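# Quick check, what structure comes out for this input:
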Amino acid sequence: MSDCCYTLPDDLSWTVTAPGNRRAVLSHRPELMLVAFSFDKGAIGALHSHPHTQVSYVAKGVFEVTIEGVTTKLASGSSFIVAPNLIHGVVALQEGLLIDTFTPRRDEFLEGPG
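Modelled structure (predicted):
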């Protein structure tokens, strides 16, 4: 599948999270949050866990997605779900964009970098 069409507002406030990675909160309520994560080619979304349920949509690019030690290659148009507290991370095999939802909202994303 080729890269999907997507648009993001020009005035997004991006936060650098790691070399080659940045995020922008698109919208949120206490029970739900929508976030864009942009990755340069080769950038790593380090292995981590959190108490939130996460659903991710690959809007652009190809990623190696690891969840609890199992790695899968996913391209534009694919999606994945991470249950609470599972260790997960990604590697961008191409420049890419993930659109993630979190429930409940990740309040730390509203507090600034990190």
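# switch to C-alpha atoms for all contacts and neighbour counts from now on
Will do.
# mind listing what His28 touches?
His28 sits next to Leu34, Arg105 when contact means C-alpha atoms under 8 Å, 6 or more residues apart in numbering.
# Following up with a second sequence; could you model it the same way so I can compare the two?
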Amino acid sequence: MGCRPAFPSLTPPGAVIRFGAAKEASTMRIAAMTGFSSLNMLPEEKVTEKITRRILVGEKEMMVFWKMQPGAHAALHSHPHEQMFWIIKGKMDFRLGNERRICGPGDLGVIPGGVEHEAWFPEETEVVDIFSPVREDMFTGQDHYLRRG
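The predicted structure follows:
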């Protein structure tokens, strides 16, 4: 269904708005999305037996909705992108640089670009990540740290 409007719509009744029919994200060949949708409308990708994700891509950032099964692991890695996370459900044992914490529902974090980090998921967990700029490695299968664990 998507979002309910906070203000009266300027779109005429019956008009068709195409979600995802937008320009390329920065210089990459990943189509940026515009408009409204819902999480269930985003395709779900099975990354491993224990990790699935849905990705929303804008021109300058992207949001990833993760579902992690018990025992999932995002191996130690770093990337130049700034990353923010929000734990929706479950627990994440997270290492950021030399600091390690157990994060639960409602917990947030900011990971500066270039800082090594790693995550373990002892139970079923849902996490939202926001990256800026868009991470093209997630669209080319080069996110090997996820596919190892």
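# TM-score for these two?
Scored against TM-score structural alignment, normalised by the length of structure 1, the superposed chains reach a TM-score of 0.82; 106 aligned residues with a C-alpha RMSD of 1.8 Å.
# who touches the equivalent of Asp40 of structure 1 over in structure 2 in this structure?
Correspondence of Asp40 of structure 1 to structure 2, assessed by TM-score structural alignment: Gln69. Listed by C-alpha under 8 Å, 6+ apart, the contact set of Gln69 of structure 2 reads Lys50, Ile51, Phe121, Pro122, Glu123, Glu124, Thr125.
# Check the secondary structure at the closest residue to Val35 of structure 1 other than its chain neighbours for me.
Excluding the flanking residues, the one nearest Val35 of structure 1 by C-alpha to C-alpha, 6 or more residues apart in numbering is Val25, at 4.5 Å. Following DSSP: H, G, I helix; E, B strand; the rest coil, Val25 of structure 1 is assigned to strand.
# what number of residues lie near Val25 of structure 1?
20 (other C-alpha atoms under 10 Å).
# Distance of it relative to Trp14 of structure 1?
Per C-alpha to C-alpha, to the nearest Å, Val25 of structure 1 is found 8 Å from Trp14 of structure 1.
# Next: Thr103 of structure 1.
21 Å.
# Could I get the full set of helices for structure 2?
Assignment of helices within structure 2 using DSSP state H yields the ranges 137-140, 144-148.
# In JSON lines: the ones you listed, plus mean neighbour count.
Formatted as JSON lines, the helices of structure 2 follow (neighbours: other C-alpha atoms under 10 Å):
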{"stretch": "helix 137-140", "mean neighbour count": "11"}
{"stretch": "helix 144-148", "mean neighbour count": "15"}
